[in-house]
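Engineer: sequence first, predicted coordinates after that:
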Amino acid sequence: MAWSNEPIDKAYTLSNLADLLSQGLLGSMSRFSHFQIVEWCARFAEHYDREPDNELPATPEQALDIADDVVVQWELYLATQYTLEELNRFSLGDVVLPKQLFETWLNHLLDLPTTH
């Protein structure tokens, strides 16, 4: 899928965090690249209003930790899976993180069991 390089235009809410993590589970079928999701998560801490969401069990602090982990795991994935030369050959928007990462983050956000 050809993704846009534009930043995701969604409010920084718990519901939108859950939606984007769900999109990440779809991999290449997602409406957004994993890079776009990571960038949105990076801005989440700065813009998040810290209002709880009655539909989601996660606390604002848990949501911030999850969004931060998305960014950290992205950086670790790039550092361990690609050389600098490889990273220069393609767009970061082409990188697809392992599905298990999004599954774990979403399970934590929704307070679901994280083991299979």
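Structural biologist: Sure, I can see it.

Engineer: from now on I want contacts and neighbour counts done on CA atoms only, so please keep to that.
Structural biologist: Will do.

Engineer: what's the following helix or strand after the longest helix seen in the chain?
Structural biologist: Identified as the longest helix of the chain according to DSSP state H is helix 60-81. With elements assigned by DSSP states H and E, the helix or strand that comes after helix 60-81 is helix 84-89.

Engineer: how far out from the middle of the chain is that following helix?
Structural biologist: The chain centroid and the centroid of helix 84-89 are separated by 22 Å under C-alpha atoms, centre = their mean, to the nearest Å.

Engineer: in addition, the following structure is provided for comparison:
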Amino acid sequence: MSKLDDLEHTTDNLKKMLKKALEHRLVHKELADWCYEYWNSEEQLEKSRYKGDKGLKVAEEIDTQWELYLINTYSLTELQKLDVSKIQIPREWLQDWLNSLD
């Protein structure tokens, strides 16, 4: 169980995680996994219908872009051998996502 499993899925927590990722204090794979859980949660989807949850949209984009980045950057053979905890998505993306939450 990851320490992030108990972290509530909120826009504020997403901002904190993006800041940590920018400071190299959070593995990008963990960020992407947490974002998947955020936007894929039925409870969160239901809440977002009633309030404009910016974080939900950004979390979905982060999860999607992580997957696309892996597919477009590495071959299947490379992915099977790589330690994905070492892979970092472009810093500019992290900063753009953080800025979009302000």
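Structural biologist: On my side now, so go ahead. What you see is a predicted model, and the numbers here were worked out from it, not measured in a lab.

Engineer: and the TM-score between them?
Structural biologist: Overlay of the two chains. TM-score (TM-score structural alignment, normalised by the length of structure 2): 0.83; 96 aligned residues with a C-alpha RMSD of 1.9 Å.

Engineer: ok, back up a step: in the longest helix of structure 1, what counts as buried?
Structural biologist: For helix 60-81 of structure 1, a neighbour-count test (16 or more other C-alpha atoms under 10 Å) marks 60, 63, 64, 66, 67, 68, 69, 70, 71, 74 as buried.

Engineer: measure the third one to residue 46 of structure 1 for me?
Structural biologist: Distance of residue 64 of structure 1 to residue 46 of structure 1, given as C-alpha to C-alpha, to the nearest Å: 10 Å.

Engineer: now do the same contact list for residue 16 of structure 1.
Structural biologist: Taking C-alpha atoms under 8 Å, 6 or more residues apart in numbering as the contact definition, residue 16 of structure 1 lies against residue 10.

Engineer: what about the aligned partner of it in structure 2, helix or strand, and which?
Structural biologist: Per TM-score structural alignment, the equivalent position to residue 16 of structure 1 in structure 2 is residue 13. Using DSSP H and E, residue 13 of structure 2 falls within helix 11-22.
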